[in-house]
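Asker: Only the shape, not the letters, is given here:
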């Protein structure tokens, strides 16, 4: 959203963001303001009065369009936005495998939202098919995008500089992952794959989260202290990606996998699990390899990648980068949103 912030005013739109953090607006509020957004804050509280505050906010602002991106309380936000007179869109950003009573409740809520006129969107065919199968929820496809300007193609000089900055030794084969340390990201399987790979293969992870300490503890138990580096949240993710011989994303599920797209537009081959969401990247994943969810499968995919002709891998990676940049460039996403919102009338 930050990438397209400056574009709204030029097309006659005033763009706003509502933050609902309990204590503050969140760490990116100032960046979003600098990008041209008006940032508001209605602090979340576990009380019905919170939803009354949100409805009053919607009524006061008199928005033409309200776009909801969260899963939690999405039905209630959609109901309040509809009552406030806005045209409402809601994007399902992931594959939600709810079961039992929660699945039934979400199915009923999605049906009621549809009856209210909320337009549901999703990033790709996999999420659209899953929403229909699990919840009977019809969705339209809406584009996802990245800020491709932040992820330029990396050449040999850039790769060498990034490796030097991160302290990677000559001759090491560098695996990189990026994202929140959560069980669906399956980082533990990457760590367990390392003992199955040559000693010069190392693993860098950029990102934090609830499992960060647990993942580092696993690396220590396996004696991989020198081969695993948990970098935490980093400002310059481009530098970390630029150091990679391969980007690894063996997720259990993904809505799409934009972190992989960011690596692809830089010309980095990817090792991806063939699961819903990530499988949609196949047309521009010619340089990389596919894997399963277990350590053995991940290690085998990395070995296959290393056995390929390096020149051919680099050639295919450039083709992948060109395709990914064309499909997921920021202006493609922006134009897609304008088309979506224009359908509101």
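Answerer: It's in. In this text the structure is predicted, and so the values were computed from the model without any measurement.

Asker: Could you use CA atoms for every contact and neighbour count after this?
Answerer: OK.

Asker: neighbouring contacts of the lengthiest helix in the chain?
Answerer: Counting residues, the longest helix in the chain under DSSP state H turns out to be helix 310-328. If you take CA atoms under 8 Å, 6 or more residues apart in numbering as the criterion, helix 310-328 is touched by 143-146, 148, 153, 261, 264-269, 284-288, 332.

Asker: From the chain's centroid, how far away is stretch 199-219?
Answerer: Using CA atoms, centre = their mean, to the nearest Å, the mean C-alpha position of stretch 199-219 is found 19 Å from that of the whole chain.

Asker: Give the buried residues for it.
Answerer: Buried positions in stretch 199-219, judged by neighbour count with 16 or more other CA atoms under 10 Å: 201-208, 212, 215-216, 218-219.

Asker: measure that stretch end to end?
Answerer: Taking CA to CA, to the nearest Å, the first and last residues of stretch 199-219 lie 14 Å apart.

Asker: which residues sit against that stretch?
Answerer: When contacts are taken as CA under 8 Å, 6+ apart, the neighbours of stretch 199-219 outside the stretch itself are 171-183, 187-188, 191-192, 194, 225, 227-234, 237, 240.

Asker: Any of the residues you listed buried? List them.
Answerer: 172-182, 187-188, 191-192, 194, 227-230, 232, 240.

Asker: I'd guess residue 174 is in a strand, am I close?
Answerer: Yes. Residue 174: assigned to a strand according to DSSP: H, G, I helix; E, B strand; the rest coil.

Asker: For it, give me its contacts.
Answerer: Shown here is residue 174, whose contacts under the criterion CA under 8 Å, 6+ apart are 168, 201, 202, 203, 204, 243, 244, 245, 246.

Asker: want to compare, so here's the second one:
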């Protein structure tokens, strides 16, 4: 039986979102009769390209400069690659990219990876474009209920729902020895109460809210462990010093987050908005009690994982929620004991690959 060939179109390839999902799913496509390649349309191919090549994908690079030569080269690549399905992930340039391929009689899938809060003329433009592509037969996909609701409310389109997935067989709850080793890695004592967050220090992540909350709490044992790229201007470190909490904060930089998750007592994510956070899913899969802001992309987890704690939308009351969790941390730890099992049931790689296979 001939395998179906799929070309995934993304921006510059980085270790986040759709790229990491594709990386972890690489060995699963063959089981459902699918071969996948990846096209980077960023100015640079991206730092994650080699990992995707090593995983078995064919990886190509065409910079989407919005000029005719890009669309000519794209069409040639698609025809020579004999693809059956185009899977467009990148938001930027997506309309014209899809339109340029619409006469090739291919199945086209367009995944929306975030809650795009476009307003004014840009909202009107995106609405017309999305509705036009829907009329042309493009299948739109949302990664969470909040994204689906946003697409319908803001742009007037119906979407299929396929949740993000994560490498849940890797993000397991720690054994006692694994937890002990992880805490030693970061120089943590048995008496330390450790909250962790994972993600780059971008505006959307709102990490400064954690530092402000830490300054308001008089819990001597409380430590904040952050994994991810720091802001280029070092503003989080400067804020920690200004607030007098720098001795309680560990900026661990970009690294595999598993050890930090195993070292922690609870996870905190005060984002301003998300699509459907893979970092949060990985944390939950290790059975960590978690605190999220009540924002699109994080509020979705509440219907799957019992006893999550939520701040208000801007995380202004984060210190109060942290205090509540610390006071009852044994109870919340007990209630989080089934999080890994829940994650596997609803957000496994196999489930996501099967859902996309059905759409292809």
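Answerer: Good, I have the coordinates. All values derive from a computational prediction rather than experimental measurement.

Asker: quick one on the thing from earlier: just the contacts of helix 310-328 of the first structure: which are in strands?
Answerer: Helix and strand membership here follows DSSP state E; of the contacts of helix 310-328 of the first structure, not one is in strands.

Asker: Kindly supply the PyMOL command isolating those of these that are buried.
Answerer: Command for PyMOL, covering only those of these found buried under the criterion 16+ other CA under 10 Å:
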select buried, resi 143+144+145+146+148+153+261+264+265+266+267+268+269+284+285+286+287+288+332
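
Asker: List the buried residues of the longest helix of the first structure.
Answerer: By neighbour count with 16+ other CA under 10 Å, helix 310-328 of the first structure contains the buried residues 313-314, 316-325, 327-328.

Asker: and which of those is nearest to residue 74 of the first structure?
Answerer: Distance from residue 74 of the first structure was checked for each of the buried residues of helix 310-328 of the first structure by CA to CA. The minimum falls on residue 328, at 25.8 Å.

Asker: Which residue in the second structure aligns with that closest one?
Answerer: Residue correspondence, TM-score structural alignment: residue 328 of the first structure in this structure matches residue 347 in the second structure.

Asker: which residues in the first structure does the longest helix along the second structure align to?
Answerer: In the second structure, ranked by residue count with DSSP H as the criterion, the top helix is helix 120-135. Aligned by TM-score structural alignment, helix 120-135 of the second structure corresponds to residues 100-115 of the first structure.

Asker: Tell me the spacing between the corresponding residue of the first structure for residue 266 of the second structure and residue 271 of the first structure.
Answerer: Aligned counterpart of residue 266 of the second structure in the first structure: residue 246 (TM-score structural alignment). With distances defined as CA to CA, the gap from residue 246 of the first structure to residue 271 of the first structure amounts to 7 Å.

Asker: which residues do these two both contact?
Answerer: Here residue 246 of the first structure and residue 271 have residue 288 as joint contacts, going by CA under 8 Å, 6+ apart.

Asker: Quick check: residue 185 of the second structure vs residue 245 of the second structure, distance?
Answerer: Looking at residue 185 of the second structure against residue 245 of the second structure, where the rule is CA to CA, the gap reads 21 Å.

Asker: which one of the two has more residues nearby?
Answerer: Neighbours were counted for residue 185 of the second structure and for residue 245 using other CA atoms under 10 Å; residue 245 has more, 18 against 12.

Asker: I figured residue 21 of the second structure was touching residue 165, is that so?
Answerer: Yes. The pair formed by residue 21 of the second structure and residue 165 meets the contact definition of CA atoms under 8 Å, at 6.5 Å.

Asker: would you list every one of the helices in the stretch 201-345 of the first structure?
Answerer: Along the stretch 201-345 of the first structure, counting by DSSP state H, counting those that start in this stretch, helices occupy 212-221, 237-242, 258-265, 295-307, 310-328, 330-342.

Asker: And stretch 98-115 of the first structure, what's buried?
Answerer: Buried positions in stretch 98-115 of the first structure, judged by neighbour count with 16+ other CA under 10 Å: 106, 107, 108, 109, 110, 111, 113, 114.

Asker: which other residues reach it?
Answerer: The list of residues contacting stretch 98-115 of the first structure from outside it, by CA under 8 Å, 6+ apart, reads 75, 78, 79, 97, 120, 134, 135, 136, 137.

Asker: For the residues you listed, name the two members farthest from one another.
Answerer: Spanning the widest gap among the contacts of stretch 98-115 of the first structure are 79 and 97, at 23.3 Å by CA to CA.

Asker: Show me which of these two is the more surrounded one.
Answerer: Legend: neighbour count by other CA under 10 Å for residue 79 of the first structure and residue 97, higher for residue 79 (18 against 12).

Asker: Please say which position in the first structure residue 277 of the second structure maps to.
Answerer: For residue 277 of the second structure, the aligned position in the first structure is residue 257, judged by TM-score structural alignment.
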